[in-house]
Structure formats: structure tokens, C-alpha cells
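In: A structural model of the following input is requested.
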Amino acid sequence: MIGCRKMAIALVVLCLISGCSDTGDMSLGNQVVIRVDDRELTLAQFNEYFEATAMSCDDEQTQDRVTMRETRLRFLLQLVEEMIIVRRADDLHLDISPKELDIAMRDIQKNHSEPSFNYLFLKRAISFEAWKERLKTRLLVEKVIRKELLKEVSPTPPEIRDYYAKHWEEWNQGEEIRARHILLPSKEKAKHILRRLESGDDFAALARDHSVAPEAQEGGDMGYVVRGQLPESLEKPLFDLELGDVTPVIKTPYGFHILQAVEKREAGKPKIEECIEKIRDGIQKERLEATYGSWLAGLRSRYRIEINEGVI
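Out: Okay, here's the model as predicted:
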């Protein structure tokens, strides 16, 4: 759904791993801020969730009292929407299993070393349990939307073909090269690896064993690269290569690089098969934006909702 998994993980990373604000008078923490039927959110929970989802720590530190109040009110409305949708999850008997939550957490954590991941929580004074609960809620909201709205917003094959006919130029990026990459910390080691490549050693195996680049464990596979994506010092030698050839050792501020051209795609009209996912995502996003409001309004009318914004 709308590249739903990717989108959701991308949103969670942005929203959850930062946050700074004053949690206020905790003696008021038991006051109910939001009630949706029998579900309640206390002020203490609101403050903790606000910490875990603050969009920019630096911005919030410089906000005046009025601006902070507006930020907290916007967050309050977001939580109201979430609680309404979570209430709908009760009706649909939907939940997030421990396995689903674990997979989502590992998807986020794999982009950070364990020390740096843990440091984020220490630096922002975020409760790991609060962060995990926010993640679970976001996943559940996504699951409900997928269940309720997917059929309404999913395009048919004829609609996909029509959209492709009108928009294919959006994905015509010119010549592309699928490249492999080895990054090494020293010139001497890079020259040694280059000699092994010239002697016929396998590029992917050498990348896995010696490269310090992020894609090392994928055999140095960078996927398809278009012009303008890499620094000029790497782009020109790469695009000048014949298939299967490798560049000389190239020095940059990051270290010493060796690139290999694996496949080439000439500029021209992309095949519809290469664009289907992007087309489907685009149509679904447009339709979801058009239908979400009325769907949520329908849910609002089903449940008893109480909001106590005065205490935040």
C-alpha cells in the first residue's frame, strides 16, 4: 500500500528518534487529556509521547511559550486521530504482533550501530518503552488504513497504463550504470586490491572481504547510478568504463575507491514494468489524501471523544 512499509519506516525514523521539551508538572500527570470511548491518554503519557516524537530538538529549544503551545496542540490533534484509528482497530480485531514490532524495530536499528542507537535515547532522554509504544501505534494505524482504504485507492491495470502513458517522462533519467564499489582506507591496500582485480579475482568477493563502504556485504553493489548522483571524481571514470572493467584507484576525502561497471541502461522511454510500483504508489497517495478526511470523519461520529486541551 503506497509503498506502505517503506513509507511507514521512513516516517517512524523521522518522527521517533529525536525530541526535547519540558514535561511540565508531573503532579498533573494522571489527568486525562484524551478519551476515545474507554481508551484514555493521561497528561504524563502525552508528555512522554511528545518527547519521543518531537520533530526537531533544536527548534523546540528556541520556541517561545506561545509557539510551544501551538506545537503541543498540533500534536494533541495528531494523537486524537491516532486514538480514533486505534479504536477502530479494536472493532476490526487488529493488533501488532511481537514479531511485526520486532521486524520494524530491526529495520530502524540496522541503520545505526548499537552504541549510536542507544546514545540517541540517552541524549534525548527518551524512554525506550515510550518510543517502542509509539512505533507500535504507528504500525497499527498503518495496518488499519491499509485494511479500510486499500481497496478504495488501489488503481486497476487500465488506470496504471493510462497514468504511464501520460507521465512516463517523469522516470526517464537518462543513461544508468549498475556499479560495484570498493572503498579502502589506504592507497597501498587499494593498489593491492586493484592488482588482484586485474589478475582476475572476483570483485564482489573482494568487496565483501575488504571494502569499508556501506554496500560491502552486498558485494559492493550500488544498484543503478545516474549522472549527477556521484561526485564528478567518481562519476566520469565510472561512465567511461566498458562493461566489466574497473577504474584505477580514485582518491577522495572518504578514502580510496575502485568502481566496476556491471550493467548499462541507455537513455530512453522506461518500460512500464519498471514504473508500476511508482505509478501505483503515486495514484494511491493521491486517492488516499482525497478519501482520508471523510473516512476519519465517519469514525469520529461513531465514538465518544473527549479532549481536555486546557491541561497541556
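
In: going forward, measure contacts between C-alpha atoms and count neighbours the same way
Out: Will do.

In: wasn't residue 119 part of a helix?
Out: Yes. The assignment for residue 119 is a helix, going by DSSP: H, G, I helix; E, B strand; the rest coil.

In: burial measure for it, as a count.
Out: When counting by other CA atoms under 10 Å, one arrives at 12 neighbours for residue 119.

In: residues contacting it?
Out: Contacts here follow CA atoms under 8 Å, 6 or more residues apart in numbering; on that basis residue 119 touches nothing.

In: was I right about residue 80 contacting residue 34?
Out: Yes. Judged on CA atoms under 8 Å, residue 80 makes contact with residue 34 at a distance of 6.9 Å.

In: counting by contacts, list what the helix or strand hosting residue 60 packs against.
Out: Using DSSP states H and E, residue 60 sits within helix 57-61. If you count contacts as 3 or more CA pairs under 8 Å, 6 or more residues apart in numbering; DSSP states H and E, helix 57-61 packs onto no helix or strand.

In: want to put them side by side, so please do this one too:
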Amino acid sequence: MKRSAVTQRCMWPNWSKRPVVIAFCLQVVLSGCTGSGSRIQRQSIAVVNNEALTLEVFSKRLADKLKVYDAAGAKSSQNIERAKSEIIADFLQSTLIKQWAKEKGLGPTKEEVDAEAALVRKQYPDDLTFRESLSSQGVTFSEWNASLEPIITQRKLFEWIRKQITQPTDEEMLSYFKANQKDYSRKEQIKISQIVVSKQEKATQVLELLKKGKDFSEVAKDFSESEERTQGGLVGWVQRGDFQAFDEAFSKRPGQFTGVIESPFGYHIIQVLERRSSGELKFVEVKDTIHARIIADREQAFYSKWLNDQIKDAHFSKNAELLKSLRVETVLN
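Out: Below you'll find the model as predicted:
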């Protein structure tokens, strides 16, 4: 029985208990096939309205999805079948969105793709670092650039959907609030500022300054090592259970501060600014949240119906026999 190696991606297993890290390659192979490799790779795994997902592209995506597993996990039939199903579903959805956008004249323009690319590349210090990042992921610049188009297209679809959504009335929001009132209660809350340092000795020195009457916000600006230092240590409102170090401040009254509290992030000194008691929230306090929740639910429902309608009208097929014949092998380097 012959087999053709369709694609090969190098991986590193997560065998943390082993003293030696062993590199392996993930290889997607096709059993029982004959013919030239290029002809085999051009075979269609799935087709949506005459747009095909080739075996070559599918195999690359399958290898990429299985990268997250170690050698044993990458060969698990359950993981492989799940990955196959996800790839087919993603292809169906993204292709229908692209075809719909093209029909509506909403496809991404070159200017939009260039602008999106510029936003991403600004996150890197220079072009060399950016391209090295792509190379480390096994992605070419042209592949990465092409991947921006479906992102822009999907964004345009969602913008179009938002325009179709009816805004909820006050009566609808109030009705939603009454039906879900148990979800709109507030735990006890405190508004706090904090000073965080990395050394216990420094924290003790800071605490002594506060005990001598130094202004908390000024001390935070001078000594704190956390990002809130520029706002005088202001964290804002927190509720009991958010973070263990903050919980210790709930015994303090407004204006008081804690002693030194150790956490995985360093040594904290926390000042309480205001308090809110626990209890049920009023409609006016959560009206904006409810508005956003209803809009999100309506957008999701609209999108689900839209996608189902697109699928019903589409000509979709997949090559089950070809899918079944794909196997994954791991080869130690």
C-alpha cells in the first residue's frame, strides 16, 4: 500500500517530566493513494458553491491545529476528528461570508487590507522583528496578508447585522430586568487605592511613611511599582472575592489603610476610599448593561439565522472517503 506525505510541520512535545526534550514532526499522510503528489494535493476535501478546499490546504490546517498537542495527543483519533470537523465548519462559514460580501459589494479593498496590516505591524519594533515572528510560525508574508481579508469581511458582516437590529425599548429592558433580577445583585464593594512593591523591606518603609501622615496618593506616585502609580494608586471598585489581597481591606473604613499584604504580585498596602453595601441593584444602575446584553443576544440570533439561511441555499459537499483516509503520524527527529 502506497501513501503520499501531504504536509509536514515540526513541533515540540510537552513532556515536562522527561529530562531530555525530543523534537518530532507531525506528518499528515494519505493511505492507499496512487498518482503524482501535486495531483493528489489538488483534490477537493470540501466544496462550497464551486469554491474548493484542497487536500493540500486542509492538511496544512490540520497540522497547525494539532500543534497544541504532544506526540500522543496529536495522534489521538478523537482530537484528529474534532480538528477535521472544525476545519470543515470554519471553511463553510468563512466561504459563505466571503461570497455574501462579494455579492453585496462589501469585500475588503486593498486600502482596507493595507490599513489592517499597518495596525498589526505597528505592534512590532521594526519590520525585521515582524517578519521573524511570521517565520517562527511557519507563515509567509503573503499568507499572513491574505489572512487579513476574512477578518475585515467578517467585521463588515457584523457591522451590517448591527444595522438590522431593532433597539430595545425601555419596556423591553425593564421586562428583561424583572425576569433576570437574580443576576443583578451586588456584593459588598470597596473603592481602593494601592501601593505595590517587590521587596518586603521597601513595603515596610512605605508603611512607616503612611503612618506618619504622608498622603497615600503621593506616596503611591513616588514608590509604587504597579501601573496604577500614575493615578496615585487608584484601582477603583472591587468586590469581595475578586482578589485575596483586596479582601483583607474589607475590614477597613474609608480613609484607613491596611498593613503590608503579600501576594504573588508583590507586597501591597491598600487604602479604602469608599464603601458600597451588598444588595439588589436598581434598574437604572444596570440599564446600560441590559441594553448591551439584549443587543448582543439579538445580534447572535440574527447571525445564527443568517448563517443557517446561507447554508440552506448553498451547494455544499465534502469528500468523506478522502477525509477518512487521512492519517497523522509523528516522526522523531
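
In: TM-score them against each other, please.
Out: Comparison of the two superposed chains (TM-score structural alignment, normalised by the length of structure 1) gives a TM-score of 0.69, and 280 aligned residues with a CA RMSD of 4.1 Å.

In: the helix holding residue 60 of structure 1 against structure 2, how far on average?
Out: With mean CA distance after the TM-score superposition for structure 1, helix 57-61 of structure 1 departs from structure 2 by a mean of 5.6 Å once superposed.

In: pull out the buried positions in that helix.
Out: In terms of neighbour count (16 or more other CA atoms under 10 Å), helix 57-61 of structure 1 has its buried residues at residue 60.

In: that one: what's the following helix or strand?
Out: Beyond helix 57-61 of structure 1 toward the C-terminal end (DSSP H and E), the next one is helix 65-92.

In: and residue 142 of structure 2, how far from residue 117 of structure 2?
Out: Counting by CA to CA, to the nearest Å, the separation of residue 142 of structure 2 from residue 117 of structure 2 is 11 Å.

In: okay, those two: which has more neighbours?
Out: Neighbours were counted for residue 142 of structure 2 and for residue 117 using other CA under 10 Å; residue 117 has more, 14 against 8.

In: residues in contact with the more buried one?
Out: 145, 148.

In: let me know the secondary structure of it.
Out: Relying on three-state DSSP, one would call residue 117 of structure 2 helix.

In: and the helix holding residue 60 of structure 1, how far from the chain's centre?
Out: Relative to the mean C-alpha coordinate of its chain, helix 57-61 of structure 1 is positioned 22 Å out (CA atoms, centre = their mean, to the nearest Å).

In: how close does residue 62 of structure 2 sit to residue 6 of structure 2?
Out: Using CA to CA, residue 62 of structure 2 is found at 11 Å from residue 6 of structure 2.

In: likewise for residue 118 of structure 2?
Out: 34 Å.

In: so which of those two has more stuff around it?
Out: The neighbour comparison of residue 118 of structure 2 against residue 6 (other CA under 10 Å) goes to residue 6, with 20 against 11.

In: doesn't the more buried one lie inside a strand?
Out: Yes. The assignment for residue 6 of structure 2 (three-state DSSP) places it in a strand.

In: to which residue of structure 1 is it aligned?
Out: Matched to structure 1 by TM-score structural alignment, residue 6 of structure 2 sits unpaired.

In: which ones are touching residue 6 of structure 2?
Out: With CA under 8 Å, 6+ apart, residue 6 of structure 2 has these contacts: 27, 28, 29, 30, 37, 41, 55, 56, 59.

In: just residue 303 of structure 1 next, same as before
Out: Listed by CA under 8 Å, 6+ apart, the contact partners of residue 303 of structure 1 are 36, 37, 84.

In: from residue 311 of structure 1, how far off is the first one?
Out: Right, residue 36 of structure 1. Separation of residue 36 of structure 1 from residue 311 of structure 1 (CA to CA) stands at 17 Å.

In: the more surrounded of those two?
Out: Remark: of residue 36 of structure 1 and residue 311, residue 36 carries more neighbours, 20 against 11, as counted by other CA under 10 Å.

In: tell me the SS of the nearest residue to residue 8 of structure 2 once chain neighbours are set aside?
Out: Sequence neighbours aside, residue 27 is the residue nearest to residue 8 of structure 2 in space, at 4.6 Å (criterion: CA to CA, 6 or more residues apart in numbering). Taken by three-state DSSP, the conformation at residue 27 of structure 2 corresponds to strand.

In: ok, residue 27 of structure 2 - contacts?
Out: 5, 6, 7, 8, 9, 63, 328, 329, 330, 331.

In: residue 182 of structure 1 corresponds to which position in structure 2?
Out: By TM-score structural alignment, residue 182 of structure 1 lines up with residue 195.

In: which residues touch that match?
Out: Shown in contact with residue 195 of structure 2 (CA under 8 Å, 6+ apart): 220, 223, 224, 225, 226, 229, 233, 268, 269, 270.

In: pretty sure it sits in a helix.
Out: No. Residue 195 of structure 2: not assigned to a helix; according to three-state DSSP it is strand.

In: next one: it from residue 60 of structure 2, what distance?
Out: 49 Å.

In: what of residue 9 of structure 2?
Out: Going from residue 9 of structure 2 to residue 60 of structure 2 by CA to CA gives 8 Å.
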